[in-house]
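Enquirer: I would like to see how this sequence folds:
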Amino acid sequence: MERIGCDVCVIGAGSGGLSFAAGAAQMGADVVLVERGEMGGDCLNYGCVPSKALLAAAKLAQAHRTGGMGVAPGMAEIDFAAVKDHVAAVIAQIAPHDSQERFEGLGVRVIRESAAFVSPRALRAGGTGITARRFVIATGSRPRLPDLPGLAEAAPLTNETVFALRDCPSHLMILGGGPVGMEMAQAHRRLGAEVTLIARSRVLPREDPELAEPVRAALLAEGVRILEDMAVRRVRPGPVLELADGSEIAGSHLLCATGRLPNIEDLALERAGIETTAAGIAVDAGLRTTNRRAYAIGDVAGQGKFTHLAGYHAGVAIRPVLFGLPARARTAHVPRVTYTSPELAQIGMTEAEARAAHGPRLEVIRVPYAGNDRAQAMGQGTGLLKLMAVRGRAVGVGIAGESAGELIAPWAMAAAQGLKLKAVTSMVLPYPTLSELNKRAAGAYFSPRLFDNPAVKRVVRLIQRVIP
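Expert: Got it, this is the predicted structure:
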């Protein structure tokens, strides 16, 4: 067996692991990166990248089909296999950035094997024994399948297999009403499939109901059948779903979008003295595990399952691992987006969360897309921005509408830097843009304090009398 030593051993070549390995190597650390699967992890190969490429193709098909603004609708001719070629091409364009060759060029030793700890300071990856001063565990997560009789025999699709389909499903049944389920439901419906989505509660249950409703309504209007508050009793060959109300649904394909499980089972964490929880690896505020030499970042740290969160975690962990400096991972400034049409973006607290936390101090400001000139010009007047503000600061912002994922960006910066709403109102924005929605929301917080304030009016009248 080959035995090597290094400063840092990173386990997992997804977003978090790659970000950490690249940064550490370029700052002079001796880094070994271990990955048993595809470089780029779930995001590049089975998640963010292919899903957004599929959604882009579906949006184009929908625009061609519906027309509008004086442009006559037409029959969209969809080549589903060609759509999947587009998805594969997008992955291929991005893959070199995450490739083994690039990281070896940065000076990282890349080992394409499964990793398992043998002690608190060492692990084995295939035929290589690795001793490291520090370990960074970034093994990500995988699809969680519900415990349903007959499900395994039905060979359900997950996000790891659905993008390999070359023929459009005639009837795609989806279990799960979260972001993945909603995105895949809309994309496949727009590309020609009949789609039925079954959710145990309401769809997008984590999101503000007022903002989730436009997304739900859009999918219904496009022909997606949505069954909420519905449980599945069993799955029969076909596949056929037996529902809790006694009815049955038969389809051509079944997709499970029912959550994620952390990839920790094969790491032999107990040998390293690393404790786990139901959400993943137990970490402190600085992402350190119960083994002081090991850190966990990304999905496996149990603080959220977003690519951008994993990248943020990598930046947090760099501080203690490379420089011995204190660090603390926060979550309030991390946004999330569901990339349906309309998009739904959220940062910080929803209205219900903010009311529970701040009570009567909370002010909720609603700015409809209909009042934005650019939205009207684009035919995108349906949408809403909600600002939750307390004492001149945003404690939460939710947006449902066109480009919501882009519009959330300045609120992410404000949350990260602790900026007040005055910083948003001070921006000078080009006209007409959707970004004006953000400035209008911040301005609406100050408007009653300026325009409905008798004291302000008295001061203005006084000044007008005394100035020459």
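Enquirer: Every contact and neighbour count from this point should use C-alpha atoms.
Expert: Noted.
Enquirer: Specify the local secondary structure of residue 333.
Expert: Here residue 333 is recorded as coil under DSSP: H, G, I helix; E, B strand; the rest coil.
Enquirer: quick one, what contacts it?
Expert: 347-348, 412-413, 415-416 (C-alpha atoms under 8 Å, 6 or more residues apart in numbering).
Enquirer: Point out the ones among these that are inside strands.
Expert: Counting by DSSP state E, the members of the contacts of residue 333 that fall within strands are 347-348.
Enquirer: another one to check against the first:
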Amino acid sequence: METIKTDVLVIGAGSGGLSVAAGAAQMGASVVLLEAHKMGGDCLNYGCVPSKALIASAKTAYSMAHAAPYGIADVTPSVDYGAAKDHVADVIQQIEPMDSVARFEGFGVRVIQERGVFVSPTQVQAGDHLITARRVVIATGSSPFVPPIAGLESVPYLTNETLWELRAQPEHLLIIGGGPIGMEMAQAHRRLGSNVTVIEGATALGKDDPELADIVLDSLRIDGVEIAENAVAKEVRGTAGAIEVEAEDGRIFKGTHILVAVGRRANTDGMGLDVAGIKTHRAGITVDDSLRTTNKKVYAIGDVAGGLQFTHVAGYHASVVIRSILFGLPSKATTRHIPWATYTQPELAHVGLTEAQATSEHGGKLEVVRFHFNHNDRAIAERKTRGLIKVMVVKGRPVGASIVGEQAGELISLWALVIANKMKMSQVAGMVAPYPTIGELNKRAAGAYFSPRLFESGAVKKVVGFVQKWLP
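Expert: Presented below is the predicted three-dimensional model:
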């Protein structure tokens, strides 16, 4: 057994763990990184990267079949599903070196490819290594949650981890779960030629602004995706190629393949957290505002911390704990400035408070600014005019923004910056955006906030009239 002493021990080489390891090592700390599976974690291997690569294939197929409005003849694309998966694998392969063992060893990180288990409040065992660290960061991420639906265990089902191994295109894909993962994969597979049925126990995209979510759902239905809401899956039965899902209300859905996409669970099992005095709850590890666990020498970041489950949140968490563990400075995590996006077409993105949340929190002080994509020249030129920006404003400062439409995931970044820095609408209005761009929509939304104040105000008109009389 090798005994190792280090400044920082990171358990998990996903987005958050890699960020902590690289940052701490490059700033002079000794770092040990444990990863029992694939470097890069879920995002690189099963989540963000492969899903966006497949979505890119689906967009290309859709564009070929819907080119007539641009003066190009529509063609029926010949989809090679296996080749599309080759594209996915190639994208992963191109990014892999950034997350590789060799790269992190180059930073001075000692990488041990073993599972870490706490054997005391201060020690972690990984294979034949016993590690003692000044500070430990748990960044083990999450895995697909498979609900206890009767019969599911006896049917060959897919999750976001196993979907990428599938080479033969599903004839009819059943998706249990109408959240972001389910809807992204529903649209992608429909555009690649599969029939798709989404089975959602409540409301599809139910965590998003309902007005904006409806625009996305309508687009998916136009694409040919069947979306069954309020359909709680009661039983799954059948064999490969002939699967049935029966809902509690008696509806039966038939398909050839089934994808389970009902959410994720934090990876906390088998880590000896109880031995280390680290408490957990239903969603993950219990942490305080500084992301410190009930063991004061141990932090938890990313999905395993039980909050928002996004790659960029794990990266943000890494920056919070690095400040604490390297410099001993107070640092707290917040969610008010964290954006998120669903990469359907049109895209759907949010940051800060939704309209419903802002109404509940601020009441009569709230103003909701709306600006539609069909007033943007670039959107008109590209025939991407279905979309809407909503900005929730309190006393001149945005407290939230919701966007549905072309490049919503890109547009939301500006509002994340504004909210993070407590900027005013006047500062957004003062920005000059190049013409013609989709990005002009943000400035126009800010302009929509000031328009009634400037153009519908009798006081403003009186002042202008007075000045004009006396100007030489």
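Enquirer: Report the buried members of the contacts of residue 333 of structure 1.
Expert: 347-348, 412, 415 (16 or more other C-alpha atoms under 10 Å).
Enquirer: These into a markdown table, with extra columns for distance to residue 82 of structure 1?
Expert: Listed next are those as a markdown table, based on distance: C-alpha to C-alpha, whole Å:
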| residue | distance to residue 82 of structure 1 |
| --- | --- |
| 347 | 36 |
| 348 | 39 |
| 412 | 36 |
| 415 | 41 |
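Enquirer: which of these lies closest to residue 431 of structure 1?
Expert: Within these, the smallest distance to residue 431 of structure 1 is 22.0 Å, found for residue 412 (C-alpha to C-alpha).
Enquirer: To which residue of structure 2 is that closest one aligned?
Expert: Structural correspondence for residue 412 of structure 1 with respect to structure 2 (TM-score structural alignment): residue 416.
Enquirer: which residue sits closest to its match in space, ignoring its chain neighbours?
Expert: residue 337 (5.4 Å; C-alpha to C-alpha, 6 or more residues apart in numbering).
Enquirer: Aligned to that neighbour, what sits in structure 1?
Expert: Match for residue 337 of structure 2 (TM-score structural alignment): residue 333.
Enquirer: Repeat that for residue 143 of structure 2.
Expert: Residue 143 of structure 2 maps onto residue 142 in structure 1, by TM-score structural alignment.
Enquirer: which element is its match on?
Expert: Secondary-structure element containing residue 142 of structure 1, defined by DSSP states H and E: strand 141-143.
Enquirer: on average, how far is that strand from the matching bit in structure 2?
Expert: Comparing strand 141-143 of structure 1 with its match in structure 2 after superposition yields a mean distance of 0.3 Å (mean C-alpha distance after the TM-score superposition for structure 1).
Enquirer: For that strand, name the packing helices and strands.
Expert: strand 260-262 (3 or more C-alpha pairs under 8 Å, 6 or more residues apart in numbering; DSSP states H and E).
Enquirer: on that earlier part again, so how far is residue 160 of structure 1 from the match of residue 143 of structure 2?
Expert: 8 Å (C-alpha to C-alpha, to the nearest Å).
Enquirer: Neighbour count for these two, which is higher?
Expert: residue 142 (16 against 13; other C-alpha atoms under 10 Å).
Enquirer: what's near enough to touch the more buried one?
Expert: Per C-alpha under 8 Å, 6+ apart, neighbours of residue 142 of structure 1: 260-263.
Enquirer: quick one: which of those is nearest to residue 376 of structure 1?
Expert: residue 260 (38.7 Å).
Enquirer: How many residues are close by the equivalent of that closest one over in structure 2?
Expert: Using TM-score structural alignment, the partner of residue 260 of structure 1 in structure 2 is residue 264. Residues within reach of residue 264 of structure 2, counting by other C-alpha under 10 Å, total 15.
Enquirer: for the one 5 residues further on, same thing?
Expert: Residue 269 of structure 2: 8 surrounding residues under other C-alpha under 10 Å.
Enquirer: The one 3 residues further on now?
Expert: Counted by other C-alpha under 10 Å, the residues lying close to residue 272 of structure 2 total 18.
Enquirer: what's near enough to touch it?
Expert: Contacts for residue 272 of structure 2 (C-alpha under 8 Å, 6+ apart) come out as 117-119.
Enquirer: Check residue 223 of structure 2 too.
Expert: Applying C-alpha under 8 Å, 6+ apart to residue 223 of structure 2 gives the contacts 187, 190-191.
Enquirer: Redo those residues as TSV? Include secondary structure.
Expert: Output for these, formatted as TSV (three-state DSSP):
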residue	secondary structure
187	helix
190	helix
191	helix
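Enquirer: residues contacting the closest residue to residue 229 of structure 2 other than its chain neighbours?
Expert: Of all residues not flanking residue 229 of structure 2 in the chain, residue 200 sits nearest, at 4.9 Å (C-alpha to C-alpha, 6+ apart). With contact set as C-alpha under 8 Å, 6+ apart, residue 200 of structure 2 has these partners: 176-178, 227-232.
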